[in-house]
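Asks: This is a predicted model, with the sequence first.
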Amino acid sequence: MMTIKEKAVTFSWARHAVDKLKTELDFFRSEEILLPEEPGGWWHQYVCPRHHTELIFDAAERDAVVFSCPKGCKLEGEPYRGAWLVYRHQAMARYALQAAAVYAADGEDFYSGLARTILAGYAEQFPLYPVHPDAQPWMLRGRAFHQALTEAIWSTTLIRAYLLLVDHGVTFTAGEEKKLQAFFTMLEESMEQYRRILIHEKKNAENNYTAWLNASLACVYAAKGTGEKLGSLLEGEGGFYHHLSIGVKPDGFEFEGSTYYHIFVLRAYLIAAEMAERFGVDLYDAKGDQGQSIRGMFQLLVKLSGDNGELPALHDGPYARVPFAREIAEVFEIGCAVYKDPTFHPVLAKAYRYLYGQEERTGLEAVLYGQEESMELHSASWKRASVLLPDSGFAILRHPGNPLSVLADFGEHGGSHGHYDKLHITIMHRLGEVAPELGMVPYGSTLRKEWYAETASHNTVSIGGRSQAPHTGSCRQFRQENEDTYLWIRSDGAYEEAVLDRHLLLTDGWLLDWFHVEQVTGREQDREIDWWYHPTGHLLFPVESSRVRTDSPAVLGQEAGYGSVEVLSLLKNETDCALRAGWSTRHGEGGHDPEYEVTVSALLPPGSILHEIRTPGITEDPSRRIRGIMLRHRGPSAHFITVYRAGHEPAVLKLVSQAGGPARIQIEADGQRVAYCLNPEAGLIQEEYRNTEE
């Protein structure tokens, strides 16, 4: 692969990016390099308790005692100070790597000196940190931070900077080298101890911690030149091959079903592979016991991504965040360089678009790992098939003639990073999200458990005002044909003696969503069935004389996320037949992109109530509340039937028959009239009527 210097000479984007990195480091020419003497805390506590947004961090701020919320709140003291210190330590490690990269490009001594000073400073400071006394009981305690996990990540950045300098001929003084080698030895002892506790004492080898402890140790061994120890990180319990076999499902998804932690583990694997390569060991094509691989983990992300490269925020993980976008850029730059797969480009382009507002290679990640000549990363366009991930429990429905796609979740709960969200769907448009998973706030926010992990915050069903139980659903049928893709998923463990079935049918004209709830028995109070829909666009209702607006928004309840839901208006179906209702959402900049509108047609079961609701928004800014729909039906069973269409022309949806036989509906749109009947034994059966009267 090309060196950084070769890239800077050959590629115009690389030269421009290096110059920008140099400008960002210029303030160090007049500023003394100050490393915090205090250890860091837990970054998840760097969050506003009122607005639940991540607090502002300025990497150029040398010290801070007041911490600002983007909404104007000012906070002082702990835990914010400790969390800020995490950011500061991480920023200084990144500055060391950035300075090393600039030196590798241009050979200017100022930048190697800057990196050396930071590295030697931390080498001197690290032994002074005690095992962190303020770490929470559940944590594997670090020294420089509450968590050993944070310490492992931070150490890989520092050691990558050290190795980059050494690779480009930088010689450290005898005093600096002595401090650094002592630092590496202490890191080695700590990480090996953490690894022993996690894998052998706690019996938790599949944890994402393991991947990072392995990565940190691989960096240490590379820095010390002790390649003979690498084998202990590759073989045996908790080794690279074992973790790949137990921490990743056979279909390529990280075992917790979280997009964020999938990338988190993938990044650790790539760092370990980078270090192993220095000893002549190739991990990029390594295989787990059931065929798991690093390449497969990339391909899984491509399968999950939207047409615009956007990754869904499945289970725990931020909806969007600068450090996360940097991680995506890093892993996909490495992936593009190693596997040379153009299908990776849209995800990489989306990360750069979030970071810099443009789909171009720039920034530290591009300089370090980018290998391709093209400055622009045009989103590739090709026909994308529907996907079933049977091991992880996700399915993605796509149709080449429909700009809408849908991702459904029926798999395992996800452990400590899972949500109570079985049969949840994420609806995407080719231009972006329509009704996504909302993401996860930093764990220090009370909304983590009060809203974002609860069933009510997902596009699924809850019963009796309670969240679902942790469980695993099942896929009853998945069928992809030229005309449509059909998915039938089931949950019979969410609520005692209740069966939830969701049928999804995607054609070129619409997405049909048929959610059937059957409660065999149950207490009267448990017969309240709530269907949830959380779009992120501008919600528009037609004028309904029977829709009653509330004088002042009132919350629905106090538990299971209901305390975060305000009711804005009600539409009751007081008839003895299904009532048709509809709404639309406009998306895009300002909410006025005519190509980015989605209409929804719904059938309200007799006696049901449609609630227009307001809830916390996506986790990038929960205080920007969004309007959505909750449809409530009381009874032993319910059919929630909706049709989604791209554009401003809704489908005409009506219930044809139900009493005495299978439920049957009719959809009319684009000059077609199609009837579907729900057969409990065979699934969704289509009967088509083309421009004929019933």
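Replies: Great, that's in hand.
Asks: from here on, contacts and neighbour counts on C-alpha atoms
Replies: Noted.
Asks: so what's Pro436 up against?
Replies: Applying C-alpha atoms under 8 Å, 6 or more residues apart in numbering to Pro436 gives the contacts 312-313, 425-428, 534-536.
Asks: Can you tell me which of those is closest to Gly582?
Replies: Taking C-alpha to C-alpha as the measure, Gly582 lies nearest Pro535 of the contacts of Pro436, at 13.7 Å.
Asks: what's around the residue lying closest to that closest one once chain neighbours are set aside, how many residues?
Replies: Counting by C-alpha to C-alpha, 6 or more residues apart in numbering, Ala435 is the residue found nearest to Pro535 once chain neighbours are left out, at 4.0 Å. For Ala435, the number of neighbouring residues by other C-alpha atoms under 10 Å comes to 21.
Asks: got another, please set it beside the one above:
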Amino acid sequence: MTTVTRARGGWWHDFVCPTHGTELLEARGDAFVCTYGCELRGEPYASAWLVLEHQAAARLARTAARRFRRHGDPADQAQALAVVREFADYCAEITAEWNRDSESWMLQGKLFKQALTEAIWATQIADAVVVLADEPAARETMGAPVATMLGALLDTIVESRRVLVDDRDDLTSNYVAWLDAAGALITRALAALAAPTPHGDQERWIAQAVEHSAVALGQDGWEWEGSTYYHLFVLRAYLLTFAGADQAALDPALVRRLRRMVDVLVGFAGPDGRLPMLHDGPYDRLGVHLEVLEICVLAGQLWDGTGLDTVEAWARRRIGERHDGLEDLLDGWFSGTPLPAPGDVLDRGSVLFADVGYAVVRSEASSLQAVLDAGPHGGSHGHLDTLALYLYGDGVAWQPAPGVPPYGSALRRGHYARTTAHPTVRADDADQLESSARVERWEVDPATDTTLVQASSDEAIDGVLLERRVESIGGILVDVVRATTTDGSARSFTTAFRPAVPFEVVQHGDGWRTGWSGPAGRRLHGHHVADVASVLVDAPGRGPSDDPTVPLAVGDWTATAPSVTFVSVFAEADESPIASIGLNAGRLVIALADGRTLERELLP
């Protein structure tokens, strides 16, 4: 039975419903359906579906090959060989010319619109070939056709990297990491077939990965764009590049960088292992959970301890019964023994990632975790969300970074990358500018279970200074936001609440109370007061980007003045431990239900 459709793939991001913004589900005959019953036909959906189909076929070949190695069922070997040979036969017809449907900004591919897509697909095919080539009979079955396909793929990878790095002078691009991963695995597969490797051996590609990591990562371990997904994307590419390498022989500087990348995930994850999806990236997608799982499995073979257990457990829960078992077959990825975990393994306290500007605020007394985005815009994958504050709990995303739908959706730039989608400040209902913020105070005191971060930006809104101060005090989270015009003129400022859970607002005295309802009866309580006349509106809005059509209540808190200070106090509990909050002579006074009083300074 034919497994591979003999047609070129397009761009998978086009596989999205233009009406609802959700990724399409599947092909039914010549129709492509969405969750809400839309039936779409023709382009760009057909070629986008082919990307997913070709990638799934490559994953099938990789899984079957590794399952055969583990269990020895000839049917698995036959299935893997059939897929690899069918791709080789089709590629023989098309690899002489570039894909004419590629868009001008893309690196041209041949089997796909993008060479990036081709590289991702090629890593899986090459890994399947390496495993299958263990047996002489299988090597003979693959033979010259497969070697020819791999050689042509390697030519594409080399040319694409030259265009990207030399012609476009873009060595920091995340594409480069994947071109190197594909080059390394294809080279390894050619060697396994005893075929020529005209572009050097695997060491060339590993050396290039070292070069890329030196310029694409900050000292805090983050990939320079500050997008959670692209951080994962690049880390996964690096780990794939080193297939078969001896851990002890890897460049020590590279190993340190990789460890910092892993520590980012450990330090950034929520209490349940959920990774906040800041900036571009799918909010909740099977493919991403599989990628996270692969990173956890491969990193767990590079070191004898990673701290990623909770992250891996979250990914496995989200994948559930949809898992085909591939990642559990990736044993022996490296040729040596795992390196000892460094002694300074990151703990689960509050952490500031100084280069990317993300502050993660935690407390021993509560599962409530706050993430303040006080970093740079993040290039093409950045969002207009300077000084946004995201909130997570154990098993609940209270106010998460919303991610984006597939890029073919107008809602990516039309809503989710805009300021209105994020819990931050906008002026006169306009988007922020592409901007950077700066962290001015960072104080952590484990003895008193307190963390304080203060940050500001005078770039996000023209003529306005934005300041935000977030403090966790024994499980109570205090959030102070101030917007001030530099010329003394009054403007309309709005600070936003963007829950991903049912949300209600009640006016109370001089301020408001908000109730956030999580699963299994979980509750987050908010108490809110401003220093000038203001209105907190409970309005209809969109939730996270995995399903933009789900209506959720959101909050827009607006005041018109030359300067306004918005103060919110949050606590996770069945009943709020906070009786009231108020402002008195420039200080915040929090009256607790147990009779105690907390006083905190506002922004100076």
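Replies: Sure thing, it's come through. Keep in mind that this is a model prediction, so the values were computed, not measured.
Asks: Superposed, what's their TM-score?
Replies: Structural agreement between the overlaid chains, expressed as a TM-score with TM-score structural alignment, normalised by the length of structure 2, amounts to 0.92; 581 aligned residues with a C-alpha RMSD of 2.2 Å.
Asks: before we move on, the earlier item: quick check: the aligned residue for the residue nearest to Pro535 of structure 1 in structure 2?
Replies: Residue-level alignment of Ala435 of structure 1 against structure 2, with TM-score structural alignment as criterion, gives Gln399.
Asks: Just confirm its match contacts Phe503, I think it does.
Replies: No - distance between Gln399 of structure 2 and Phe503: 10.5 Å, which falls outside the contact criterion (C-alpha atoms under 8 Å).
Asks: if I pick the alignment partner in structure 1 of Gln55 of structure 2, what's in contact with it?
Replies: Residue correspondence, TM-score structural alignment: Gln55 of structure 2 in this structure matches Gln90 in structure 1. For Gln90 of structure 1, the contact set (C-alpha under 8 Å, 6+ apart) comprises Trp154.
Asks: To which secondary structure element is Gln90 of structure 1 assigned?
Replies: Take DSSP states H and E as the rule and Gln90 of structure 1 turns out to sit in helix 80-106.
Asks: Structure 2: matching residues for the helix or strand following that helix?
Replies: Towards the C-terminus, the helix or strand next in line after helix 80-106 of structure 1, according to DSSP H and E, is helix 109-125. Per TM-score structural alignment, the counterpart of helix 109-125 of structure 1 in structure 2 is residues 74-90.
Asks: what's in contact with that stretch?
Replies: Outside stretch 74-90 of structure 2, the residues that touch it by C-alpha under 8 Å, 6+ apart are 2-4, 6, 57-58, 60-65, 67-68, 125, 128-129, 132, 138, 141-142, 145-146, 148-149.
Asks: Quick check: buried residues in it?
Replies: Using 16 or more other C-alpha atoms under 10 Å as the test for burial, stretch 74-90 of structure 2 gives 76-90.
Asks: Strands of the stretch 451-600 of structure 1, start to end?
Replies: Using DSSP state E, counting those that start in this stretch, the strands found in the stretch 451-600 of structure 1 span residues 461-463, 474-480, 484-491, 498-507, 511-519, 528-533, 538-540, 547-555, 566-572, 579-586, 597-604.
Asks: Go through those and pick out the most buried.
Replies: Among those, judged by mean count of other C-alpha atoms under 10 Å, the one packed with the most neighbours on average is strand 461-463 (a mean of 26).
Asks: Check which helices and strands it sits against.
Replies: With contacts defined as 3 or more C-alpha pairs under 8 Å, 6 or more residues apart in numbering; DSSP states H and E, strand 461-463 of structure 1 has these neighbours: strand 528-533.
Asks: Quick one: distance of the strand it packs on to the chain centre.
Replies: 25 Å (C-alpha atoms, centre = their mean, to the nearest Å).
Asks: Which part of structure 2 matches that strand?
Replies: When strand 528-533 of structure 1 is aligned against structure 2 using TM-score structural alignment, it corresponds to residues 492-497.
Asks: for stretch 493-505 of structure 1, same thing?
Replies: Aligning stretch 493-505 of structure 1 against structure 2 (TM-score structural alignment) gives residues 459-471.
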